[in-house]
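In: Okay, predicted coordinates and the sequence, questions at the end:
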Amino acid sequence: MTTAEPRALTTRHEDADRGGHPAPATPPDASWARIALTRAVLRGALGRLPLQVRCDDGTRLGTGGPRVDLHDTDAFHRRIGVHGLVGFGESYMAGEWDAPDLVAALTVLAGHAADLIPAPLQRLRRLWALKQPDAQRNTPGGSRDNISHHYDLSNDLFAVFLDETLTYSSALFRGFPATWPTLAAAQHRKIDRLLDLAGVTEGTRLLEIGTGWGELAIRAAARGAHVTTLTLSHEQRDLALERVARAGLDDRVDIRLCDYREAEGTYDAVVSVEMIEAVGEEFWPVYFRTLDERLAPGGRAALQAITMPHDRMLAGRHTHTWIQKYIFPGGLLPSVEAVEQTVRDHTRLRVTRRDAYGAHYAETLRLWRERFTARTDDVDALGFDETFRRMWTFYLAYSEAGFRSGYLDVQHYLLTKEDLSR
């Protein structure tokens, strides 16, 4: 990882929007008072953490641990002072700070997320935190834009760091540490477990909400299921159609460019993998009612969902985050409590089983990040610049740190629908 001096930020030469709205090259203006307060809060917070923070003015902070190098402390303070944690990520994109072991440093920060900011300032969060823009609401039109922002970047980009299954969700490993050659099998193991939970066998009518690049649909169809799978990504749909055709299963798989709210019909089983994170809190009841309405009596739904602590979800659900601005517009991770309450209050479904696999996601992300980092030349050849590469590296490392610290988790849910006719 580079420790060079910060460079001017650029955009992807083909289309700046597809590059993720790169951060401004010049840090935002901030009043003396705001910078002074930010400096004091950060010095207090970083000073008590198990980190080694080395500032360009010679200041040293932290009690020891992973190293963080601030190349432009003034810009770092200005970005955070004006844009909070969004500014923290933007400062990394700008090359204003680095860490020899980025995941280790971010894991420390994630592990102390609840107490980094003093309680009095946390109570004033609504006064300083950035608000989620209305344009990112997950209405049917908004969802199409939000999904396109991420998934229509380039199929070739995702192929750079995903394994040959093109599965973009947590794998399920037999043991740790995981290795790259085991990733494809671990992805199949995860898919098979979800299909087993949903009871997918010969003749099952299966609805998949969130196609990805088609691996789950292919695997379900190979079992003899008849699959209807929904996506909002043109890029994903085009490649999924090719992959299904190559597998000789296009007579069993119907891939629709369709919002989940537009789904029709009744199915024996529903599977949805890491889809609820993109739904938005406002539409969680609609999402789960859709599962209920599409599922036949006696049917089963299997979900894979990333979750976060309930108190942190409540504290930050109206805040605009770095991930939302640059990676997943409109997204929000639910808590276990939020999932269970929404299912209970808005559907006839019942949460029958829940299993957690957070450590498996940390390993999955590590393998993706290492692959992405090792293939920088391939990313560059696709037209993505250094700022984008730093953004994507930060995204993968930031996510991995969330799972390593226990701040994030990933769940397999089994939801069942009672057959009242029996």
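Out: Alright, I've got the coordinates.
In: all contacts plus neighbour counts: C-alpha atoms, from now on.
Out: Fine.
In: Just give me how far the helix or strand containing residue 206 sits from the chain centre.
Out: Using DSSP states H and E, residue 206 falls within strand 205-209. How far strand 205-209 lies from its chain's middle: 22 Å, per C-alpha atoms, centre = their mean, to the nearest Å.
In: any residues touching it, and which ones?
Out: 200, 217, 225-231, 260, 267-273, 275 (C-alpha atoms under 8 Å, 6 or more residues apart in numbering).
In: Among the residues you listed, which ones are in strands?
Out: Counted as lying in strands by DSSP state E, out of those, are 226-231, 267-273.
In: Which members of these define the maximum pairwise distance?
Out: 231 and 268 (19.6 Å; C-alpha to C-alpha).
In: The two - which one has more neighbours?
Out: Under the criterion of other C-alpha atoms under 10 Å, the comparison of residue 231 against residue 268 puts residue 231 first, with 23 against 20.
In: correct me, but the more buried one touches residue 257?
Out: Yes. With contact defined as C-alpha atoms under 8 Å, residue 231 counts as touching residue 257 (5.1 Å).
In: another structure for you, compare them:
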Amino acid sequence: MWTKALDGLLTHLFKQGRLNVTYPDGITRPYGSGAGGQEVTVTLHDPTLPRRIVMSPDMAAGEGYMNGTLTIAGDDLFGFLSLAMTNITSQGQPWFRRPLEALRWFKRRLDQFNPAGRSRANVAHHYDLSGELYDLFLDADRQYSCAYFAHPDMTLEEAQAAKKAHIAAKLLIEPGMRVLDIGCGWGGMGLTLARDFGAQVTGVTLSKEQHGIANQRAEKAGLSDRVRFHLTDYREVKGQFDRIVSVGMFEHVGVPHYDAYFATVERLLASDGIALIHTIGRAGPPGATSPWITKYIFPGGYCPAMSEAVAAVERHNLVTTDVEVWRLHYAETLRHWRDRFEANIDRVRTLYDERFCRMWRYYLVASELTFRLNNQVVFQFQLTPKQDAVPLTRDYLYCDKSARLRHAAE
């Protein structure tokens, strides 16, 4: 029964290219017209896979690849996922899967319910992995968010530095300003704002691993008097700040907590302050996170539609003074991460095991292709309580970087 159901699903979905599937009974069936020239062959070794793929393709394909019960000829994961995403985007779900997709939609608010205790557990799941793992594929500053490829031939290090400079320009930072970094990661943004712009930075994170490393970096750089990182939830922060920056953290907030998030930004931001929120988002309407991503990579995570984020901003005393959409910058960032990860795969294997390597590869490839093929983007929201807190045109963002640094020093 389930083999027949999977056959119907694949017949409906695959029109472009060709997917050859060898079922657990040894029979191979082709799907797609072959148009476009892309051809991928997969083998299902587990007799439960047909049922699981019909019920939840994302989860079953991801787990099958991780566990080695779904294998791809030549281990061409990039080709398999690009062929699948292209066809699914074009064809949409067949009628018999729509109730299951609707269930995912209704379940999403429960998946995104992130009170402080659950948020800590979610963060630990991903960010408290071995620090050596991240050294193997990130840049030297450990920027674990979208880089800014102002020029296509930039290295990853150059593009990450360009990202920080672009954000600093939007914040219009002056020496001595009090800056809050919500979701500070390993401290790279906070250290840059303190060292290069003379800011007094407070960073907060829920990751014990990130917290310890960020403070070690501040001490080593001689910046402990200007930047300090705390192991605390953003909702527990007290005081007032001239600037608030949050890079790659809003994806962990969850729709049920958007009002609490922006109420916190409003409470902590000075009356003439500026906030910059940098987050992955979706160019289309609201949706639901892949169940495989939720279970294995980012529990509690969700990339918002612009309408969801802006609606929450509108309910608070904040003016949206700038919205910028970065389209393929994250795809290029992920390509660099994937190349570095594969170059260091033997070292990753010594840290964890083969299953982890396959899981992480699936995560990096699927994420890159989601940006390339599924209209996932990055939003930067510039917010302030005071309408004239920023210049009336965007010219200030593109002045010479050295001139900005001289201005900050003065």
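Out: In hand now; what should we look at? This structure is a prediction, so every number in the text was calculated from the model and none was measured.
In: which of the ones in strands among the contacts of strand 205-209 of the first structure tops the neighbour count?
Out: residue 270 (30 neighbours).
In: Let me see the contact set for that one.
Out: 198, 206-209, 291, 295, 300-302 are the contacts of residue 270 of the first structure under C-alpha under 8 Å, 6+ apart.
In: Can you pull the residues that touch both of residue 231 and residue 257 of the first structure?
Out: Common neighbours of residue 231 of the first structure and residue 257 (C-alpha under 8 Å, 6+ apart) are residue 237.
In: which residue sits closest to the counterpart of residue 58 of the first structure in the second structure, ignoring its sequence neighbours?
Out: Mapped onto the second structure by TM-score structural alignment, residue 58 of the first structure lines up with residue 28. Spatially, and ignoring its direct neighbours in sequence, residue 28 of the second structure is nearest to residue 22 (4.0 Å; C-alpha to C-alpha, 6 or more residues apart in numbering).
In: Isn't the one you found up against residue 31?
Out: No. With contacts counted by C-alpha under 8 Å, residue 22 of the second structure stays clear of residue 31, the gap being 11.2 Å.
In: what does residue 115 of the second structure align to in the first structure?
Out: By TM-score structural alignment, residue 115 of the second structure lines up with residue 139.
In: cool, and residue 39 of the second structure?
Out: Aligned partner of residue 39 of the second structure by TM-score structural alignment: residue 67.
In: Give me the neighbour count for the spatially closest residue to its match that is not a sequence neighbour.
Out: Take residue 67 of the first structure and drop its neighbours on the chain: the residue closest to it by C-alpha to C-alpha, 6+ apart is residue 52, 4.5 Å away. A total of 20 residues lie near residue 52 of the first structure under the criterion other C-alpha under 10 Å.
In: try the one 5 residues further on
Out: Applying the criterion other C-alpha under 10 Å, we find 11 residues in the vicinity of residue 57 of the first structure.
In: Which residue ranges of the first structure form strands?
Out: Using DSSP E, strands in the first structure cover 52-55, 60-61, 67-70, 97-98, 205-209, 226-231, 253-257, 267-273, 295-307, 349-356, 409-417.
In: Output those in TSV; the columns should cover distance to residue 86 of the first structure.
Out: Formatted as TSV, the strands of the first structure follow (distance: least, C-alpha to C-alpha, whole Å):
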stretch	distance to residue 86 of the first structure
strand 52-55	20
strand 60-61	22
strand 67-70	17
strand 97-98	14
strand 205-209	30
strand 226-231	29
strand 253-257	32
strand 267-273	27
strand 295-307	20
strand 349-356	29
strand 409-417	22
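In: Residue 147 of the first structure is nearest to which of those?
Out: strand 226-231 (9.1 Å).
In: follow-up on the earlier one: any idea how far the match of residue 58 of the first structure is from residue 7 of the second structure?
Out: Using C-alpha to C-alpha, to the nearest Å, residue 28 of the second structure is found at 11 Å from residue 7 of the second structure.
In: again, but for residue 152 of the second structure
Out: 42 Å.
In: For those two, indicate the residue with more neighbours.
Out: For residue 152 of the second structure and residue 7, the more surrounded residue by other C-alpha under 10 Å is residue 7, and the numbers stand at 18 against 10.
In: Leaving aside the residues adjacent along the chain, what's closest to the aligned partner of the more buried one in the first structure?
Out: Alignment note (TM-score structural alignment): residue 7 of the second structure maps to residue 39 of the first structure. Once flanking residues are discounted, residue 39 of the first structure sits nearest to residue 77: 6.2 Å by C-alpha to C-alpha, 6+ apart.
In: ok, now which ones touch the aligned partner of residue 150 of the first structure in the second structure?
Out: Per TM-score structural alignment, the equivalent position to residue 150 of the first structure in the second structure is residue 126. Listed by C-alpha under 8 Å, 6+ apart, the contact partners of residue 126 of the second structure are 297-298.
In: Make sure residue 243 of the second structure is actually in contact with residue 271.
Out: No. Using C-alpha under 8 Å, residue 243 of the second structure is not in contact with residue 271, being 10.5 Å away.
In: corresponding residues in the second structure for stretch 185-197 of the first structure?
Out: Going by TM-score structural alignment, stretch 185-197 of the first structure sits over residues 158-170 in the second structure.
In: Give me the mean distance between that stretch and the first structure.
Out: Here stretch 158-170 of the second structure, set against the first structure after superposition, deviates by a mean of 1.0 Å using mean C-alpha distance after the TM-score superposition for the first structure.
In: Perfect, that will be all.
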